[in-house]
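K.L.:
kindly return the folded structure for what I paste below:
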Amino acid sequence: MKKRRIAILGAALVAVAASILVYAQPASAAVGLHISGRNIVEANGQNFIMRGVNHPHVWYTGQTSSFANIKALGANTVRVVLGSGKRWGPSNDVPQVIQLCKTNRMICVLEVHDTTGYGEDGAAATLDEAVNYWISQKANLVGQENYVVINIGNEPIGNNNPGQWTAATVAAIQKLRSNGFEHLIMVDAPNWGQDWQNVMRDNGQTVLNADTQHNTVLSIHMYAVYNTAAKVIDYLDRIQAAGWPLVIGEFGWQFNSNEVDHETILAQAQARGLGYLGWSWSGNTDPILDMATNFNPAQLTTWGQRIFNGTNGIKATAKEATIFSGNPPPSSASPSPSRSSASPSPSPSRSSASPSPSSGTKGCTAAYSIVGQWPGGFQADVKVTAGTAAITGWTVTWTFANGQTITQAWSATITSSGSAVTARNVSYNGTLGAGASTNFGFLGSWNGTNTAPAVSCTAS
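P.N.:
Now for the predicted structure:
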């Protein structure tokens, strides 16, 4: 349930293992946020229960007001979508993201989204590649252990060979620790996060034991696999019986009878003291999962009203982290010399130009990619990147060579004249800083051949 629909296998859950060892995780050194038993606690020992939502930052880097809007609705945590550069990003604005979280008095869960569905999605990054991204950001993360949780990689394994999750996750945790990271680590389940084959449920102890600092929390994502109260409760019961720390890192809502039983999730999370982070604030391919229409907090959807204002929702149950009590949070550490405190610049591998705020060239480039294809249909993503000066609007054009047609689009206004296509920014993603990027996408139809066209971009 990301920038595109994820097909959930209609398979029954695998039979439960005969027994699960009960695990009592020792408390780690109180560097910052850490695990004590099944709970997340702050450095002062105060329990912290996440109550928040996911924000798709990497695709909408200009939507920085979302942090204040999410906080104003009561959240104490925001899970921020970042890109490692393998598929999205790279997100080189980590110091700015952390400061937005701290300014708005929310704990920051940072996640690399490029790993989504590895093994099934050919474009996905490995967990090891995600760890390399975190290592590249180490200078921006060290010292932020009170405020930042590192969610190594989003939904890191798809439905093909989910058993690889255990070894890959163990290696990722150990690599982070060997490189000096002391943060609370969050790890997502396989099966696109839903663990319907119970790999995380049956191997969680191996993963938790791999952390020399005993400071890892498991994360389950609950969508259509968890469409009854019985399925939700059974999964949570088994994790609780094992004594493992868990958060519900993503979940949607029951907009039809086959979808996730969000009412049970909310009630069970509150009863068990589990953190939850709903998907997502705005900007979804399928807008039914948006909480705010067009990122506007004054236009909460049914889902938005429910998760923020309903029974067991964020406003009723969230408690702000005590780290923010009394004094305003300190500023983030200054970015390393290779990073700018302004809008992110393209890495050398993406642009040979050196951005200059005073003498940059106003322009933009666009990159077209096919992210999914099936008989008669496909999904495409177009990444728009500003040149070496800020822009206030963009227009992308291309010509289909094989008779393709567009059936649905998001994050751009698209018009067609025969095979010629024009895409223009919408209100919330036209303004880009020098080197900054945004994405739009669409669904289309094809027959015979689906060649990716050459695209051009003009800026205003």
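
K.L.:
please count neighbours and contacts with C-alpha atoms only from this point.
P.N.:
Noted.

K.L.:
doesn't W281 belong to a strand?
P.N.:
No: under DSSP: H, G, I helix; E, B strand; the rest coil, W281 falls outside any strand and is assigned coil.

K.L.:
what's the burial count for it?
P.N.:
A total of 29 residues lie near W281 under the criterion other Cα atoms under 10 Å.

K.L.:
ok, now how distant is it from N256?
P.N.:
With distances taken as Cα to Cα, to the nearest Å, W281 is found 20 Å from N256.

K.L.:
here is a second sequence; please produce its structure as well for comparison:
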Amino acid sequence: MRRILATAAGALLAVTAAVLTAPHAAQAAAASPGFHVSDGRLLDANGDDFVLRGVNHAHAWYTARTPQALKDIKALGANSARVVLSTGDQWTRNDAADVAAIVEQCKASRLVCVLEAHDTTGYGEAGAAVPLSRAVDYWKGIKSAVEGQEKYVILNLGNEPYGNTGYADWTSGTTEAIKSMRSAGFKHTIMVDAPNWGQDWSFTMRDNAAGVFAADPDKNTVFSIHMYGVYDTAAEVQDYLNRFVSQKLPIVVGEFGDAHSDGNPDEDAIMATAQQLKLGYLGWSWSGNGGGVEYLDLATGFDAGRLTAWGQRLFNGANGIKATAHEAGVYGSGNPGGDGDGEGQTGTCQVTYRLSDWGSTFNADVTIRNTGTTAVKGWKLQFSFPGDQRVNSAWNAKVSQQGKTVTATHESWTETIGAGGSVSFGLSGSSASANGAPSTFVLNGASCTKA
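P.N.:
Predicted structure coming up:
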């Protein structure tokens, strides 16, 4: 369905992003220095599973608002922000210096930056829109701002690159754009939007995504669906997302709101399904919407203290950002906003997992710190390996493994963890592929932060 277009005066389009991860994991590009797709999941540079939980910010029209907006978005629990940029074809170009500043601001707020080029919106139907080739030209022109930032930045190739006219060209146009980006040396995860103003009612992206993914030399592409009036029932939401998941194709809910002029999207189903399938989402949008879609503002007047009903729903409601966001492991802090697995509960514990990797074998030193005010007597720590690692032996704990799940329980001499104290144990293992660190840890049923 067509949606209201953004204008330079501030009438903004609704945009959102969310991530699952990709198919054919065995083909994932080991060469990627940052975010990458593997075994049907999006992993960060540490090899930890990462699920986007954040919002969009319309930087192209509100450049002065960006530093504070990113701080506020983080303070409300988000782990990421999708930032609107202009190629200069429709609106004022955001140059390399500007983009570099945005990246640093995202990093300062410990957010993953999803950068998107907006001037492609509705190409083929919107008269001023430009093709994806122009977006590629833009990314090449500001490459210096994002090169080396692959740990922190995902590139959203072009916003809603086809309208309801000429959308059959989406497959070839997207494929060629991805190949051109790779030829230019971009190693980032590339996010690609659906046609039909992002909503893919024609199922063009759904039915051709596997071929587009396979054509990426780096196998590091994630797909983005924008859910508005086309997705006004739970059945439609679930069917679309599950079709990608069943093929291990990477999918993101690229935009959504709690209302829209083309119909009433089922935001509860969108958030619940994304949480169930562990797909990312980014809600549209922080503030500044105009042209009849002001109801999509999450914050009134860019004021984090005045969240709208939609803002309260997205940040604080069921399956919302506060309850499910997990900070990217590249920031080294663990889990301030929830564990990403649906509970949103963190225990008074912190786990350090230090990996010594020798290729086919490895050792891991694990330290559990009690950050609470009472002693823990008797403990069980559970975590999952990211690959095919197998435990061969352990010390200072009893360790068992079922599938990828590892369970460690105390020995008599490590049974008690005093308030503010810690215990350590180690394990030795082997694997046929690269060794990575687990992304989440659960102690006696409560999630721990990862140090």
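
K.L.:
drop the TM-score for these two in here.
P.N.:
The TM-score (TM-score structural alignment, normalised by the length of the second structure) is 0.67; 313 aligned residues with a Cα RMSD of 1.9 Å.

K.L.:
now which residue in the second structure aligns to T317 of the first structure?
P.N.:
Using TM-score structural alignment, the partner of T317 of the first structure in the second structure is T324.

K.L.:
pretty sure that match contacts G54?
P.N.:
No: the pair T324 of the second structure and G54 fails to qualify as a contact (Cα atoms under 8 Å) at a distance of 10.3 Å.

K.L.:
more neighbours, those two?
P.N.:
A count of neighbours by other Cα under 10 Å puts G54 above the other of T324 of the second structure and G54, at 35 against 31.

K.L.:
and the gap between the more buried one and A145 of the second structure?
P.N.:
22 Å.

K.L.:
next one: A325 of the second structure
P.N.:
With distances taken as Cα to Cα, A325 of the second structure is found 27 Å from A145 of the second structure.

K.L.:
which one of these two has more residues nearby?
P.N.:
Taking other Cα under 10 Å, A325 of the second structure and A145 do not tie; A325 has more neighbours (29 against 19).

K.L.:
wait, the more buried one sits on I73?
P.N.:
No: A325 of the second structure lies out of contact with I73 (Cα under 8 Å); the separation is 11.9 Å.

K.L.:
find residues that contact each of the two.
P.N.:
G54 (Cα atoms under 8 Å, 6 or more residues apart in numbering).

K.L.:
ok, A214 of the second structure - contacts?
P.N.:
Taking Cα under 8 Å, 6+ apart as the definition, A214 of the second structure has no contacts.

K.L.:
could you look up the SS state of K398 of the second structure?
P.N.:
K398 of the second structure ends up strand, using three-state DSSP.

K.L.:
so what corresponds to it in the first structure?
P.N.:
So, by TM-score structural alignment, K398 of the second structure is left unmatched.

K.L.:
quick check: K398 of the second structure touching T409?
P.N.:
Yes: counting by Cα under 8 Å, T409 is a contact partner of K398 of the second structure at 5.2 Å.

K.L.:
E147 of the second structure against F186, yeah?
P.N.:
Yes: using Cα under 8 Å, E147 of the second structure is in contact with F186, at 7.4 Å.

K.L.:
ok, these two, which is more surrounded?
P.N.:
Higher neighbour count among E147 of the second structure and F186: F186, with 22 against 14, using other Cα under 10 Å.

K.L.:
can you show me the helices along the first structure?
P.N.:
65-72, 94-103, 127-136, 138-141, 165-178, 199-209, 229-242, 262-272, 302-309, 314-317 (DSSP state H).

K.L.:
of all the ones you listed, which one comes closest to A292 of the first structure?
P.N.:
Comparing the helices of the first structure by their distance to A292 of the first structure (Cα to Cα), the top pick is helix 302-309, with 6.2 Å.

K.L.:
how about that closest one: buried residues?
P.N.:
303-304, 306-309 (16 or more other Cα atoms under 10 Å).

K.L.:
same check on stretch 194-210 of the first structure?
P.N.:
Residues of stretch 194-210 of the first structure classed as buried by neighbour count (16+ other Cα under 10 Å): 194-202, 204-205, 207-208, 210.

K.L.:
let's have these in a markdown table, adding distance to S36 of the first structure.
P.N.:
Listed next are these as a markdown table, based on distance: Cα to Cα, whole Å:
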| residue | distance to S36 of the first structure |
| --- | --- |
| Q194 | 25 |
| D195 | 24 |
| W196 | 27 |
| Q197 | 28 |
| N198 | 24 |
| V199 | 24 |
| M200 | 20 |
| R201 | 20 |
| D202 | 21 |
| G204 | 16 |
| Q205 | 15 |
| V207 | 16 |
| L208 | 13 |
| A210 | 16 |
